[in-house]
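[1] Next come a sequence and a model predicted from it.
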Amino acid sequence: MKRQKRDLTSRAYVRGYRAGRAGKSRDLCPTEVNQTREQWMSGWRQGRSDYWDGYQGVSGLHCAPTIP
């Protein structure tokens, strides 16, 4: 099993970032576990900020987080 599949917090951050950058609501957070939800919300906030700043499409590639 790859390490990225085991690290749920970084996956939650990336998924939250994608949701925020897509302009989706924070109410769509898929988890209730505190640490995972916290990471998802953190990613959502960063993605939403990038969305408002206009980092979409090609201009946002340098902002997109990657799974280590």
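    Cool, got the structure. Numbers count the residues shown, from 1 in each chain.

[2] going forward, measure contacts and count neighbours with C-alpha atoms only.
    OK.

[3] ok, residue 49 - how many residues close by?
    When neighbours are counted by other CA atoms under 10 Å, residue 49 registers 16.

[4] second one coming, line it up with the first:
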Amino acid sequence: MRHARDVLEEVLGQLPPRPRSELKRQLRALDSRYVSRTLPDPFAAHRQWRSDLWWRRRLAGGRVAG
């Protein structure tokens, strides 16, 4: 999951305004589902190279979500 979301975030930064807003709208629904199925990782700041990206600070099934 994290790699795919990383790629999508990079794509968002390269899209023109209208397609970017359409993709963001789609991602909001998917991100919401992901958040509801994972837990915050209390050690993410020490573990992740990009702890500023919220999806890298989640745990899924007792593991770092991937």
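    Arrived safely, thanks for sending. All values reported here derive from a predicted model rather than from experimental measurement.

[5] After superposition, what is the TM-score?
    Between these two chains, after superposing, the TM-score reads 0.38 (TM-score structural alignment, normalised by the length of the second structure); 34 aligned residues with a CA RMSD of 2.5 Å.

[6] what ranges do the strands span in the second structure?
    Taking DSSP state E to define them, one finds strands in the second structure at 39-40, 58-60, 63-64.

[7] Let's have those strands in JSON lines, adding mean neighbour count and distance to residue 7 of the second structure.
    Formatted as JSON lines, the strands of the second structure follow (neighbours: other CA atoms under 10 Å; distance: least, CA to CA, whole Å):
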{"stretch": "strand 39-40", "mean neighbour count": "16", "distance to residue 7 of the second structure": "21"}
{"stretch": "strand 58-60", "mean neighbour count": "19", "distance to residue 7 of the second structure": "17"}
{"stretch": "strand 63-64", "mean neighbour count": "15", "distance to residue 7 of the second structure": "18"}
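
[8] mind checking which of those is nearest residue 18 of the second structure?
    Set against residue 18 of the second structure and scored by CA to CA, the strands of the second structure come closest in strand 58-60, at 29.4 Å.

[9] Which strands or helices does the closest one pack on?
    Counting contacts by 3 or more CA pairs under 8 Å, 6 or more residues apart in numbering; DSSP states H and E, strand 58-60 of the second structure packs against strand 39-40.

[10] Who are the packing partners of the strand it packs on?
    strand 58-60.
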